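Novice: what follows is a predicted protein model with its sequence.
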Amino acid sequence: MEGVKSIKVPEKILEAVGGSEILAQILVRRGISEDDVLQFLNPDLYTPTAPEELPGIEDALKILRRAIEQGKKICIYGDYDVDGVTATALLFKVLKNLGAKVSYKVPDRFKEGYGMKEEVIARLHDEGVELILTCDCGISNVKEIELAKGFGMEVLVTDHHALPPVLPKADVIVNPQFLAPDHPARGLPGVGVAYFLAKALLKCYGRSDEADGFLDLVTLGIISDVVVLRGENRYLAQKGIPLIKEGRNPGIKALMEVAGIAPEEITEEDIGFRISPRINAAGRMQHAGIAVELFLTEDAKKAEELAKRLDELNEERRRVGDAMLEEAEALLKDSEGGPILLFKPHWHQGIIGITAGRLCEKYRVPAILMTLKEDGETVVGSARSIEGVNIFEVLQECRDYLVGFGGHAGAAGISLRLDNLDTFVGACSKAIEKRMAEVKSAHDSFDLEYPIEKVDETLYYELRKLAPFGEGWPEPVFYCPNVEVITARPTTGQQHYRLVVGHGDKNLSALWWWAEGTPERGTVDLLYSVGINRWDGKEEVQLIIKGILKAEEKEEAAKEERREPRWIDYRSWRELGKPAPIYEDALYFYEGPPLKDFLQKTVDRYKVKEARRLVLLSCPPEPRVLEEIVALSQAEEIILAFSPAEIADIKKVLGWMMKYIKFVVNKQKGHTSVQDLAGVTGQTELVVAEMLRFLEENRLLEVKMEEYGRMHLKINATERVSNVRPPRPLMELFEETRAYRRYMNKCQI
């Protein structure tokens, strides 16, 4: 692969980014012009779209004002995902503050499904509702709205989904899809449309200054609904993220707390991967009304209780999802690649969407997972897609086989009759494959060629000036040729790898989530993004691998000669009465319980940095960890300063672990990670995972696993760990580590 050559950038763009050539290059390559750059980077310079630009909004205001002034009963009809929940909460708060008689309805995913339902309309009529205000739904509900009109009810539809061939005969429809294709507000999510309506309504009452106070809710919906982060969406998210950090909404603040997120450090990635799943868990596992109430309450105590409930539902969702993912991957064992379309009648309807997303992310192909409803005749499914394959267009092409569908380019929902399933799968697979053949490989997509030895914390914060990142504005990806993969080992699962890569005279740690097979040592071309690892009040840059390409053959080997360190034997120094191994320019590696007789600062395997000398005060748990820390330190001398006396049995190690977990529960509200526990116990991540499973199965712990090794722990019992016998699989793994440490204490240097 050839690197991207630098291009000349306009002086105005270079000035806008403070002279940063990297940022200027990225902006120009992504099509940001001189005229747009300042407002793209600074939301205070952006000219926001006036709510009145949305077709139908003036008529909508007349209906709402009349309903408020006449005391009519208004019902907000929302949806059960984050977009629908936040839109419902926003509209309810605004109407309530204006004195309206307002209630809300979010559907039950399992009993009612997406969108409006005739039986619900009839019930609302019986309850005296005179005006239905939809949000994030309604644009396809022709029959349901016709029924409401027949009852004499007014219907105001606010939605953002694609316009169907036949529109419902509502009193007013407000939908950004009526705008021109290049209009900056055309990609608004449902909560964005709700915000525009609320802002215009507040203006009518001379309360315009209240509108922006709801941008925290708007931002949650924008990021969670994976809409394009350009134009109006980008502006609203830029304004809303600071509000989220302030924690003005008690519900959002409580969610950050249960997720273990420091508010001042929250990013769009945290929202998408740690906050959104908890909100969605309400509708997926029970009822979305829990999430609506969380955002409506002003009581911190109630918010805490509701957030904890969402956290519990999210953990239940994760367990069901993990089992579904395992079953889905078993079905893919003999497949030859291509799009993923799978059906199992027993799969959980609320989880198929998120599992489809995980398969899409891992295999980098569109995925549709389907299950059977209780009626035994209707198949429902959720689709997730990759960039370049518009799944909504695919479904439009296959609409003859469907009862209904809705969504957008990246995600959609479907329903069809069971007897049409095979025909649909065949037609849909062909339609997707045709589009995939035209998609540019992700391995050919990167922003700049940039050597990894220049990557540092300064670059990370420089790149953050281009945030928020998301759909249509991804985080920058760099290309570096002729990188040496020095070490690679699995961590937090066999599909996630921790590597040490070298280029020039620098070695760096790198993470590869959902690795494409087992990384091999040797010279490769690397695609990567830049992350940050925060620990103990400090920060360290982290490479995130996006792809590994085999380097082209070259006449001269790209791999540089790496000097071998000198190994110094200082083992059993305590037992032999020797002084402590204190060296100049040394880094001290240690994992295990706190040292009482060694006052120098120590680091674990995740915090190793370059040093002239590396002193191993404890023996790493396996050869790959040893290779990793030696490579990261690039030390000239390795001093072995561990002892056989440190080879603890499993009861002692479990005791260390439980002691640390008590500290985590008391001081960190139960939030920790597999990596933290590996450092405290001196075990591999796999052994830590098995120990946690053992403690949970014996009801000593409650373990709530999150993405990439993060977790929340709760101690269940006061019974001593020593009273419970560990299972054989755990003991076998544990004994491998003990055997390696015995060998390292006896081998010749």
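Specialist: Yep, it's here.
Novice: C-alpha from now on. contacts and neighbour counts both.
Specialist: Noted.
Novice: quick one: contacts of stretch 125-138?
Specialist: Here stretch 125-138 makes contact (C-alpha atoms under 8 Å, 6 or more residues apart in numbering) with 67, 72-79, 83-84, 87-88, 114-116, 148, 151-161, 168, 189-191, 193-194.
Novice: I'd assumed residue 350 was in contact with residue 320.
Specialist: No: between residue 320 and residue 350 there is no contact under C-alpha atoms under 8 Å: 9.8 Å.
Novice: between those two, which one's more packed in?
Specialist: residue 350 (22 against 18; other C-alpha atoms under 10 Å).
Novice: residues touching the more buried one, list them.
Specialist: 109, 110, 283, 284, 285.
Novice: using the three-state scheme, assign the fourth one.
Specialist: So that's residue 284. helix (DSSP: H, G, I helix; E, B strand; the rest coil).
Novice: next one: the first one
Specialist: Reducing the assignment at residue 109 to three states with three-state DSSP gives coil.
Novice: in the protein, which residue is most central in space?
Specialist: In the chain, the centroid-proximal residue (C-alpha atoms, centre = their mean) is residue 273; its distance is 2.4 Å.
Novice: and residue 196, what element?
Specialist: Using DSSP states H and E, residue 196 sits within helix 190-204.
Novice: here comes the other one, which I'd like you to weigh against the first:
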Amino acid sequence: MSPKQPWVHVETHPIPIEFQEAIGGHPLVAHTLYERGYRTVDEALAFLDPDLYHPSSAFDLPDMERGCDLLTRAISEQACILVWGDFDVDGQTATTLLVEGLRGLGANVRYHIPVRAKESHGIRKEVLKAQLVQGFDLLLTCDTGITEFESLQWVRNLDIPIIVTDHHLLAERMPPADAVINPQRLEEGHPLRTLPGVGVAYQLIEGLYASLGRELDLGRLQELVALGIVSDVAEQRGDTRYLLQRGLKSLRKTSRVGLIRLFENAELNPGLINEGHIGFQIAPRLNAVGRLGDANPMVEFLTTQDKSEARRLATLIEGMNIKRRSETRQVERGAEAQLQASSDDRHAPAIVLHHPGWPGGVVGIVASRLVERYHKPVILLTGEDPISGSARSVPGLHITEAIGAQSDLLNNFGGHPMAAGLSLPVAHYPAFKRRFLATVEAQLPSGAVGEPIEIAGSLRLDELDLALVREISRLGPFGQGNPALNFRVNDLRVVAESTVGIEREHRQVTVADKENNELRLIWWNGADERLPEAQFDLVCQLTESDYKGTPQLSAEWIDFQLSEAGKVEIASRQVELIDYRASLHSQDQLAQLVLESPRALIWGEGDLPNAIHFKGRHELEKNPHLVIWTAPPSQTVLQHVLELVQPKQVTVFAVEPGIGELHAFMSRLGSAAKYALNNLGGRASIERLGATCAADESAVRTGLLLWEARGMLSVNFKGEEVHIRADRPEADFDASALLETMLKELLEESRAYRRYFHQVELRSIINR
């Protein structure tokens, strides 16, 4: 079980009356600003309102003037500029911003974003050679380059000018470039110091246009900067916060058709886009492409004005995002299994795990989740030899320095205080793990727990309203350096809950107090977490959302702990299990069970015997006796069913549903889609389609996208529903091939889970 984070109520101090009067509104706003170090009225107002902030000059950055001169000469001579980016969202947006800005000046520009699976981060010499065959006259990096000594020296030896723009930590020496534009070269506390890679690229383009006396559409570029700031978790200080505020405002009325299409797919109202939407819905989609495929098309996606091209690329992004979710789930469960199997790993000061088959594109995501769950540094490694992976840290440990202390065992490494990447020979793994754990133990306090959850105040449910939320939102956007406010609500009970999301990975929970006031919350990635089984106290965050055009209060579940009354109330519960998985006469035994227990709820999906009344997952309701006829496609579906039915007795047969292969699955899904078109106005529940096909809902979504890519029908996902249209889009053979591969992997994952379900100890996966 993961350790609990301590709850700490923020101490407040008296603030000057003139400060409160100048800030106005709810006293909480002024108190929060004052406690976070904004002690003068001018500082506080500039924090709240970007119109009152005075942005820094781009030329505060070292080598900015030199970089602008080199680009000016290249543009005037029509020399070929090669922009070299990175595959995460910060790198994608930085590349796009430079390409768009330079083309606006008539520059001859080409770009390259490394393909993660082949190149990893950075500048590979063999790829540079291929680029030289095409020819380029100036190399311009973004979000990379600060430690690429060998590759850059090779370019320098060819007398090709180099401009490095990056934001990563400086090495002991500067790279061999004509200009190195990196905010880490500025003094601590400088307003430009916390810019991400796209922020540095923005400063270069802004400085270049200013030096040429040219007009620049700042808002259009600030949209890209906002995406990079949030996705790279840049600290919101000075110009970084200012650019995020400006960028969010521009994003809400963006003219980029790719982003407009992405917003539609994510079911986002563009006019209400905020930092949370970027962090949880937009950035993961864009990152999925870079993590699992080739991010170079993202520059076209972010710049195209062709709606059909935007639609095609958006469909690919959705497919990649489904694959990312699936692979993330696999790696997370694999990592948890390793942890539970090793007492040494569970009790170590950090988590360091390796599996040769983990997809490298998602280990960083899983590492972040494990940090949130266990509140200790995490390194997850994959591959056979060499092995490589990602690291995530906790406050108090500079993860890159801790890894660097073992540099004699590594091939390479790099990163930030809170995140890093590394590679090493597999033979060095045991020594690296031992020494890294010793380094962490020496630097972090013994018995350290998670960073405290700071609570801004305690509220009652009847005190929560939109007026309060709108006052809190004045402090936004929230993020690194400006955390969202946490509120405590005491003496609650759970009155309803359901799993939501494409993978059913989130929970929607309704809680009530003693006066029966209710609040509905979203618990991100909470589907596999245990709900409080008795009265409890809650920590939550409050935001405003939009439902069909109507503003409403939204709440996010952060943490809970049983109240004293809840601790007294809690009692253990056991489910009675009856195991018929090894039976050779399953249908006869099921028929006998129906006679003996006519009120039992029989859950079955796929190819089913005709004489028995089965119910799909979309038809289930509370019942003391659940019969599991077909083996479920995933633990997520099983858990969802158990939570719906809340049985006291479970009888398990676990027969095969009979439609696990691609052709059979697509045929069944196609028939269900045709039925929806002919009888339901084209509307169908994803859950019902999953029951019809005996499949996980991610497979259903991927299968529908595959039918669309084959040019057979059009689909539009709306929450837990899909709208199917008979109009046939043009077939996209590249997307079709990709989606078919992804679907085969998803179906194989379900087959693997069913094999596991046939042999696992039932008590370990079926409980209350």
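Specialist: On my side now, so go ahead. Owing to the predicted nature of the structure, the values given are computational and were not obtained by experimental measurement.
Novice: picking up where we left off before, the second structure: which residue goes with the residue nearest to the centre of the first structure?
Specialist: Aligned by TM-score structural alignment, residue 273 of the first structure pairs with residue 280 of the second structure.
Novice: ok so residue 479 of the first structure is a strand residue?
Specialist: Yes: assigned with three-state DSSP, residue 479 of the first structure falls within a strand.
Novice: ok, of the contacts of stretch 125-138 of the first structure, which come out buried?
Specialist: Using 16 or more other C-alpha atoms under 10 Å as the burial test, the contacts of stretch 125-138 of the first structure include 67, 72-79, 83-84, 87-88, 114-116, 148, 153-161, 168, 189-191, 193-194 as buried.
Novice: tell me the SS of residue 62 of the second structure?
Specialist: coil.
Novice: contact partners for it?
Specialist: 180, 181, 182, 185, 186.
Novice: what lines up with it in the first structure?
Specialist: By TM-score structural alignment, residue 62 of the second structure lines up with residue 55.
Novice: next one: residue 464 of the second structure
Specialist: By TM-score structural alignment, residue 464 of the second structure lines up with residue 455.
Novice: also residue 389 of the second structure?
Specialist: By TM-score structural alignment, residue 389 of the second structure lines up with residue 381.
Novice: and its match, what does it touch?
Specialist: So residue 381 of the first structure contacts 349, 352, 353, 368, 369, 370, 371, 413, 414, 415 (C-alpha under 8 Å, 6+ apart).
Novice: where does the last one fall, helix, sheet strand or coil?
Specialist: Three-state secondary structure (criterion: three-state DSSP) places residue 415 of the first structure in strand.
Novice: if I pick the counterpart of it in the second structure, what's in contact with it?
Specialist: Alignment note (TM-score structural alignment): residue 415 of the first structure maps to residue 423 of the second structure. Residues in contact with residue 423 of the second structure (C-alpha under 8 Å, 6+ apart) are 386, 387, 388, 389, 410, 411, 412, 413.
Novice: how about residue 423 of the second structure, nearest residue that isn't a chain neighbour?
Specialist: In this structure, residue 423 of the second structure finds its nearest non-sequential neighbour in residue 388, 4.1 Å apart by C-alpha to C-alpha, 6 or more residues apart in numbering.
Novice: and residue 307 of the second structure, by the same measure?
Specialist: That would be residue 257: by C-alpha to C-alpha, 6+ apart, it lies 6.3 Å from residue 307 of the second structure.
Novice: just to revisit the earlier point, among the buried ones among the contacts of stretch 125-138 of the first structure, name the ones in strands.
Specialist: Cross-referencing those against strands under DSSP state E gives 73, 74, 75, 76, 77, 154, 155, 156, 157, 158.
Novice: tell me the contacts of the counterpart of the first one in the second structure?
Specialist: What that stands for is residue 73 of the first structure. In the second structure, residue 73 of the first structure lines up with residue 80, judged by TM-score structural alignment. By C-alpha under 8 Å, 6+ apart, the contact list for residue 80 of the second structure reads 74, 107, 108, 109, 110, 135, 136, 137, 138.
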